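Visitor: What follows is a protein structure lacking sequence information:
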């Protein structure tokens, strides 16, 4: 995470949403630019960076609109991301394959319960973050050197559903970081499926969301 004021990274972002009472899945496509606005020093010796998000349409032909801010706190041996009062330990030393840590341990139980009525994600604070792979990678047509993958969670049940599926869920999350750049890829899918009841007139539906994003430019 080589942060400095003025540095920016632009991502393509695919947002999975469920509309019409969860009966229809849509993919909304955007570009999102993350720019470091400010740096402050904490009393504990760490550095805090304020990052602004700007959002545009898929081809960035519209206006760039404010999409909020978040904070990144860099310590000697770890990096924390604070977004909407949710604190995640994104990176942790030592940087070696197989090393694990509880990256979501500071999250409350069911952190998205106020937004989505679902069981998926209730135990996110127990997820084990693990360095799984490292090396050169091609991500969405771009070549990167020294990429480290952090697997957060990978659990899928009855997704995609069949006509006889009564319940399904998907909890999949991972990130990839390239040395000298920072975050270059993110996949976060958190949703569940309810089969409904035809006799009672309840249609099958989904609840939750998904985000897939990859870097397309940086300075």
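Guide: Right, received. Where do you want to start? Only a predicted model underlies this, so the values are computations on that prediction, with no experimental measurement involved.
Visitor: For the rest of this, base every contact and every neighbour count on C-alpha atoms.
Guide: Will do.
Visitor: I figured residue 86 hits residue 107, correct?
Guide: Yes - with contact defined as Cα atoms under 8 Å, residue 86 reaches residue 107; the gap is 6.1 Å.
Visitor: Just give the nearest non-adjacent residue to the spatially most central residue of the chain, would you?
Guide: Centrality entry for the chain: nearest residue to the mean C-alpha point is residue 188, 4.6 Å, by Cα atoms, centre = their mean. Among residues not flanking residue 188 along the chain, residue 173 sits closest, at 4.4 Å (Cα to Cα, 6 or more residues apart in numbering).
Visitor: Contacts only, for that neighbour.
Guide: Listed by Cα atoms under 8 Å, 6 or more residues apart in numbering, the contact set of residue 173 reads 151, 152, 153, 154, 186, 187, 188, 189.
Visitor: re the thing from before, mind listing what the residue nearest to the centre of the chain touches?
Guide: Under the criterion of Cα under 8 Å, 6+ apart, the neighbours of residue 188 are 171, 172, 173, 174, 210, 211, 212.
Visitor: try it against this one:
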């Protein structure tokens, strides 16, 4: 009986060793492929500069006054530091002018950074989760995680509760070739931040951003509009009483 147990133990040990040896032989080491994660959709380095053409329409005085403006915005990563949690934070200086003949005028200093899982941007003390890694088509996340939905944004003296009821952000397409602003990009990711689909009769909330590999943000489009004229079937561009429409297109970067 004792010999039988020893024999059985030897057989079990031999079988376990054989299985381990088999898996060890078949196991291969896969190298980390950073491109699959999409980190290059959100490049951050000191000295990076982006110039955008911005067209906006602002609605005021219950829709009686409409301002159409065109301008240019330059964003430049001017420095970096490591915060208490060990994250590398980049200082993003923003400049504005209305024509090429004008000097750039600094308007804001924002911050941006990314981790292995997410990319963040703080604008006017509002923190957004702009991108997530790895990025996949159809992926959703709460881009306004750090915002209070009741946050009031002032536009031309009008107060807007801009972020109430926003959807989860969603990657609607990834690594698609697109021509935007006269520039051809081989790999573009489209992030739909929110879209009420026109189902809300008193508010219009639509926000979309596009990013290109190795470049970053290349296009932004917002429709943030309010009206009390809920019975009107006119398009929002006509019935809006407050809010704005904005289109921002990259025209130059380094």
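Guide: Nice, thanks for sending it over. None of these values were measured; they are calculated from a predicted model.
Visitor: TM-score for this pair?
Guide: TM-score of the superposed chains, computed with TM-score structural alignment, normalised by the length of the first structure, equals 0.84; 203 aligned residues with a Cα RMSD of 2.3 Å.
Visitor: quick revisit: look up how far residue 195 of the second structure lies from the residue mapped onto the residue nearest to the centre of the first structure from the second structure.
Guide: In the second structure, the residue matched to residue 188 of the first structure (TM-score structural alignment) is residue 222. The spacing between residue 222 of the second structure and residue 195 of the second structure, counted by Cα to Cα, to the nearest Å, is 10 Å.
Visitor: Spit out the residues that contact those two alike.
Guide: Each of 205, 206, 207 lies in contact with both residue 222 of the second structure and residue 195 under the rule Cα under 8 Å, 6+ apart.
Visitor: From the residues you listed, pick the one nearest residue 21 of the second structure.
Guide: Closest approach to residue 21 of the second structure among those (Cα to Cα): residue 207, at 54.6 Å.
Visitor: could you say which helix or strand contains the closest one?
Guide: Using DSSP states H and E, residue 207 of the second structure sits within strand 203-212.
Visitor: That strand against the first structure, how far on average?
Guide: On superposition with the first structure, the mean distance recorded for strand 203-212 of the second structure (mean Cα distance after the TM-score superposition for the first structure) is 0.8 Å.
Visitor: Mind naming the longest strand for the first structure?
Guide: The longest strand of the first structure (DSSP state E) is strand 24-41.
Visitor: what's that strand in contact with?
Guide: Taking Cα under 8 Å, 6+ apart as the rule, strand 24-41 of the first structure contacts 3-19, 47-60, 205.
Visitor: Next, check these against the helices and list the overlap.
Guide: Nothing among the contacts of strand 24-41 of the first structure maps onto helices, per DSSP state H.
Visitor: ok, of the residues you listed, which come out buried?
Guide: 3, 8-18, 47-57, 205 (16 or more other Cα atoms under 10 Å).
Visitor: residues in contact with the aligned partner of residue 131 of the second structure in the first structure?
Guide: Residue pairing (TM-score structural alignment): residue 131 of the second structure is matched to residue 91 of the first structure. Taking Cα under 8 Å, 6+ apart, we find residue 91 of the first structure in contact with 78, 79, 80, 103.
Visitor: what about residue 103 of the second structure, distance to residue 211 of the second structure?
Guide: Separation of residue 103 of the second structure from residue 211 of the second structure (Cα to Cα): 28 Å.
Visitor: Can you pick out the residue with more neighbours from those two?
Guide: residue 211 (23 against 11; other Cα atoms under 10 Å).
Visitor: What's the match for that one in the first structure?
Guide: The alignment partner of residue 211 of the second structure in the first structure, by TM-score structural alignment, is residue 177.
Visitor: need the contact list for the residue nearest to its match when sequence neighbours are not counted.
Guide: Closest residue in space to residue 177 of the first structure, ignoring its immediate chain neighbours: residue 183 at 4.4 Å, by Cα to Cα, 6+ apart. Residue 183 of the first structure is in contact with 1, 175, 176, 177, 215, counting by Cα under 8 Å, 6+ apart.
Visitor: Tell me who's in contact with the last one.
Guide: Meaning residue 215 of the first structure. Listed by Cα under 8 Å, 6+ apart, the contact set of residue 215 of the first structure reads 9, 10, 11, 12, 183, 184, 185.
Visitor: which of those line up with contacts in the second structure?
Guide: Counting by both residues aligned by TM-score structural alignment, their matches' Cα atoms under 8 Å, these that remain in contact in the second structure are 9, 10, 11, 12, 183, 184, 185.
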